[in-house]
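[1] take a look and give me a structure for this.
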Amino acid sequence: MLASRRVVLQLAAASALFVALPVVTPALAVDPAQLVQNTAQQVIDIIKTKTGAARQAAILGVLQTSFDMPAMGRSALGTHWNQATEAERTRFLKAVATAEAKAYSERFGQYGGQTLTVGKVTPRANGVTIVDSRLNQTSGQPIKLEWEIRNDRITDVKVEGVSMVMTRRSDFNSYIQNNGGKVEPLVRELEARAAQ
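    Next comes the predicted model:
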């Protein structure tokens, strides 16, 4: 049951990124709701017009430009970040972005008619803004998405209340613990996934 729920959440996260990965540079700052809404169409265009390596490269570009991958990576690695060498950290951040781009590129075979509806925008402490939205499916119930934005970049996405950064942290921590408590095996695994 838990494994089944995890698969559903991962697929929902993949769908969320498919529809709403922003392609906006920090220099083109807009209000958070507009950022999420406007970029949904841009990502759909990537999926409609690119395949294979070109799609993966375009998604990687979006991840590197629109998401705060260094902050997300540090958070996902948790306490292991401080244990990692500077070289391991650099390799980890590169490998995790490339592995994620590859995974999302493969999961999105084609556009399935999903749309994103932006709802409430809530400013929080420390410059964080939360944007509530719903991913509307062509069939089935909408999926609730909550975007965390700081400095015009996405720092987390919660799918039905489950943080994708915290899900990665749990996965990475488990992998590290099962491989001698070291970060290096995780980095090698992510590099291997990215290279496949």
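
[2] drop to CA atoms for contacts and neighbour counts, all remaining ones
    Noted.

[3] need the contact list for the residue nearest to Val162 when sequence neighbours are not counted.
    Closest residue to Val162 apart from its sequence neighbours, by CA to CA, 6 or more residues apart in numbering: Leu9 at 7.8 Å. By CA atoms under 8 Å, 6 or more residues apart in numbering, Leu9 lies in contact with 159-160, 162.

[4] three-state assignment of Leu9?
    Recorded secondary structure, Leu9: helix (DSSP: H, G, I helix; E, B strand; the rest coil).

[5] what does Ser139 give?
    Classified using three-state DSSP, Ser139 is coil.

[6] next, count neighbours for it.
    9 (other CA atoms under 10 Å).

[7] what's the answer for the one 5 residues further on, then?
    Residues near Lys144, counting by other CA under 10 Å, number 18.

[8] where exactly do the strands run in this structure?
    With DSSP state E applied, the chain shows strands at 115-123, 128-136, 143-150, 153-159, 162-163, listed in chain order.

[9] the first one packs against which elements?
    Using 3 or more CA pairs under 8 Å, 6 or more residues apart in numbering; DSSP states H and E as the contact criterion, the elements in contact with strand 115-123 are helix 2-20, helix 32-49, strand 128-136.

[10] same check, this time on the shortest one
    Packed against strand 162-163, as judged by 3+ CA pairs under 8 Å, 6+ apart, are no other helices or strands.

[11] let me see the contact set for the residue nearest to Ala84 when sequence neighbours are not counted.
    Using CA to CA, 6+ apart and skipping residues adjacent in sequence, the residue nearest Ala84 is Val183, 6.2 Å away. Going by CA under 8 Å, 6+ apart, Val183 touches 80, 83-84, 88, 176.

[12] same check, this time on Thr115
    Thr115 makes contact with 19, 40, 135-137, according to CA under 8 Å, 6+ apart.

[13] could you also give me the structure for this second sequence? I'd like to compare it with the first:
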Amino acid sequence: MKDSKLAPRLLTIFMTVIVATIALGWPPLRAQTTGGAAARIQTYYQELMPTIQQAGRLSVRERDKRFAPAITGAFDIPTMTRLAVGPAWTSFSPPQQAAVREAFTRFIVADYASQINNYSGESFVVDPQTTPESRGGGEIVKTKILQPSGRAVIINYLVRGGRVVDVYLNGTISDLATRRDEFGSIVSSGGADGLIKRLQERTQSLLSK
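    Next comes the predicted model:
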């Protein structure tokens, strides 16, 4: 499996939304939220903004360090890690599970920190009305990026217990499901240790940019 299999996908688009707020000024929301899961997503962006506004003067490693508290606070990383690994998770020893969680956390934060680019003209809309998620519980927070051309990119978030556990591009494509396919190939050939090694390699590559 090539390293590009772990390249950013939804995270790139997720960061596009965040960086777009710089040009528009905070808050860039068409509808203000007052509580619940939608407000949690809004707060998350607010927490990232000070670092984003200084991104041009910061190295990837500096952004990584500053982003970490907001990202790990907003995302349920233990649940996301378990779901991304899939059935093989139960075959990992407790130390391996802990190491995979740590490697996955570091990868996600480094991925975000490396995805800062210049955007202008986009607007970010959060729907204050969430939708119950019937299969596993939680709420779907619906958002979209409105581009100057008029094109809208839909990104939905699954929030449980006040924290994000999945991201859906075009409203339906699960980031975790995609990662599960990727991780499955790595685990099949190298086990938990192979997955840890690959995630660590990708993280170091991102931080060295």
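
[14] returning to that earlier point: out of the contacts of Leu9 of structure 1, which is nearest to Lys102 of structure 1?
    Nearest to Lys102 of structure 1 among those, counting by CA to CA, is Val159 at 20.3 Å.

[15] find the nearest non-adjacent residue to the aligned partner of Val157 of structure 1 in structure 2, please.
    Per TM-score structural alignment, the equivalent position to Val157 of structure 1 in structure 2 is Val167. Leaving aside its chain neighbours, Val167 of structure 2 sits nearest to Tyr157 (4.6 Å; criterion: CA to CA, 6+ apart).

[16] now do Ser4 of structure 1 against Gln10 of structure 1, distance only.
    10 Å (CA to CA, to the nearest Å).

[17] and for Gln141 of structure 1?
    16 Å.

[18] next one: Lys50 of structure 1
    As judged by CA to CA, Lys50 of structure 1 and Gln10 of structure 1 stand 23 Å apart.

[19] read off where the lengthiest helix in structure 1 ends up in structure 2.
    When structure 1 is parsed with DSSP state H, its longest helix is helix 86-107. Taken onto structure 2 by TM-score structural alignment, helix 86-107 of structure 1 occupies residues 94-115 there.

[20] list the contacts of the matching stretch.
    Outside stretch 94-115 of structure 2, the residues touching it (CA under 8 Å, 6+ apart) are 8, 11-12, 15, 60-61, 63-64, 67-68, 71-72, 77-78, 81, 89, 192-193, 195-196, 199-200, 202-203, 206-207, 209.

[21] could you dump the strands of structure 1 to JSON lines with distance to Ala101 of structure 1?
    JSON lines is the format used below for the strands of structure 1 (distance: least, CA to CA, whole Å):
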{"stretch": "strand 115-123", "distance to Ala101 of structure 1": "21"}
{"stretch": "strand 128-136", "distance to Ala101 of structure 1": "20"}
{"stretch": "strand 143-150", "distance to Ala101 of structure 1": "19"}
{"stretch": "strand 153-159", "distance to Ala101 of structure 1": "15"}
{"stretch": "strand 162-163", "distance to Ala101 of structure 1": "18"}
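
[22] what count of nearby residues applies to Pro148 of structure 2?
    For Pro148 of structure 2, the neighbour count with other CA under 10 Å is 11.

[23] tell me who's in contact with it.
    Contacts of Pro148 of structure 2 (CA under 8 Å, 6+ apart): 121-122.

[24] same thing with Arg82 of structure 2?
    Shown in contact with Arg82 of structure 2 (CA under 8 Å, 6+ apart): Trp89.

[25] map it across to structure 1 for me.
    For Arg82 of structure 2, the residue aligned by TM-score structural alignment is Arg74.

[26] and that match, how far from Gly61 of structure 1?
    Plainly put, Arg74 of structure 1 is 19 Å away from Gly61 of structure 1 if you go by CA to CA.

[27] quick one on the thing from earlier: considering the contacts of Thr115 of structure 1, which are maintained in structure 2?
    Retained in structure 2: 19, 135-137, out of the contacts of Thr115 of structure 1 (criterion both residues aligned by TM-score structural alignment, their matches' CA atoms under 8 Å).

[28] now Met122 of structure 2: how far from Ala74 of structure 2?
    If you look again at residue 122 of structure 2, you'll see it is Glu, not Met. Separation of Glu122 of structure 2 from Ala74 of structure 2 (CA to CA): 23 Å.

[29] neighbour-wise, which of the two wins?
    For Glu122 of structure 2 versus Ala74, the count of surrounding residues by other CA under 10 Å is larger for Glu122: 24 against 20.

[30] identify the residue spatially nearest to that one, adjacent ones excluded.
    Among residues not flanking Glu122 of structure 2 along the chain, Gln147 sits closest, at 4.6 Å (CA to CA, 6+ apart).

[31] thought the one you found was touching Gly121?
    Yes. Here Gln147 of structure 2 lies in contact with Gly121, judged by CA atoms under 8 Å, at a distance of 6.5 Å.

[32] now do the contacts for the spatially most central residue of structure 1.
    The centre of structure 1 sits closest to Leu17, judged by CA atoms, centre = their mean, with a distance of 6.3 Å. By CA under 8 Å, 6+ apart, Leu17 of structure 1 lies in contact with Tyr104.
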